[in-house]
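Q: Sequence and predicted structure below; questions after.
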Amino acid sequence: MEVLDTRAFERFCKILKGKAPKHIKIISDECNALIEQIKQHDIEAVIFNSHKLKSSTGQIGAKALSISLRDIETLAIEEKDLNHDGEVLVEKMDNLQQLIAQTCSALDEAFVQMNSA
């Protein structure tokens, strides 16, 4: 699956005009905060923020990250329901961090291409 749907990203940028970079930065910061919540085993926060980020990343065209966040949300709900401590989430954290980095790189590249066109 592609990391970034460039058509969706371009639509997002057209809608927000000059505010898109600010929104992308907020999403990036929230993704990094989610990693910290996973490390701290804060399952309630992981459920809430992965759900919110799943939608936000989908809107900007970050399909793979959105799907990964959906999976993290599902795992967090299962961990909570089973009264587990979130270790399963920690195991998924490296993949999530890598995908966040790939997505940020793809977004940066897309911004450069849009601004040079």
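A: Perfect, I can see it now.
Q: Please count neighbours and contacts with C-alpha atoms only from this point.
A: Noted.
Q: Counting residues, which helix of the chain comes out longest?
A: Ranked by residue count and defined by DSSP state H, the top helix of the chain is helix 87-116.
Q: And here is the other one:
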Amino acid sequence: MQRIEKGLGKWTRAAACLDADAEIFFAQGRRQRALALAICRSCPVRAECRAHAEASPEPYGIWGGVTALERGWSPEGRTMSSAKRRAATSPGHREPAGLSSKSVGSASRG
């Protein structure tokens, strides 16, 4: 289990995911994604986490309760146009399994 790194800023000290296994935030399946999103929903620093992901940028994983796809990243880690992002996140669109997955060997989480 890889722990969430704490060097992202003081806000991470209050993160609901602080002691969580970072792998769930880079989930390959719906069940893991749902668990990660549930942790984010209860997090008091969700806005700071999302802001970090958007400013960094973080092309993989769930940050601040938002998937990489919702933040505008393709499964390959490339940015998507606004039109592609809207289409990919529209109701009825299904995320491919593994969309948020990447090796978490060196991943930071907040």
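A: Cool, got the structure. Since this is a predicted model, take the numbers as computed values, not measurements.
Q: Once they're superposed, what TM-score comes out?
A: For this chain pair, the superposition-based TM-score is 0.37 by TM-score structural alignment, normalised by the length of the second structure; 76 aligned residues with a Cα RMSD of 4.5 Å.
Q: Can you get me a residue count around residue 51 of the first structure?
A: 18 (other Cα atoms under 10 Å).
Q: so it is in which element?
A: Residue 51 of the first structure belongs to helix 43-59 when assigned by DSSP states H and E.
Q: mind listing what's buried in the longest helix along the second structure?
A: Counting residues, the longest helix found in the second structure (DSSP H) is helix 30-41. The neighbour-count check on helix 30-41 of the second structure (16 or more other Cα atoms under 10 Å) flags 33, 36-37, 39-40 as buried.
Q: moving C-terminal of it, what's the next helix or strand?
A: Following helix 30-41 of the second structure in sequence, per DSSP H and E, is helix 46-55.
Q: Flag every buried residue along that following helix.
A: For helix 46-55 of the second structure, by 16+ other Cα under 10 Å, it's 46, 48-50, 52-54.
Q: what sits up against the helix holding residue 51 of the first structure?
A: Helix 43-59 of the first structure is contacted from outside by 8-9, 12, 27, 30-31, 34, 37-38, 63, 65-67, 69-70, 72-74, 76-77, 79-80, 85-86, using Cα atoms under 8 Å, 6 or more residues apart in numbering.
Q: Output the contacting helices and strands for whichever helix or strand comes after that helix.
A: Using DSSP H and E, the helix or strand that follows helix 43-59 of the first structure in sequence is helix 63-81. Using 3 or more Cα pairs under 8 Å, 6 or more residues apart in numbering; DSSP states H and E, the elements in contact with helix 63-81 of the first structure are helix 43-59, helix 87-116.
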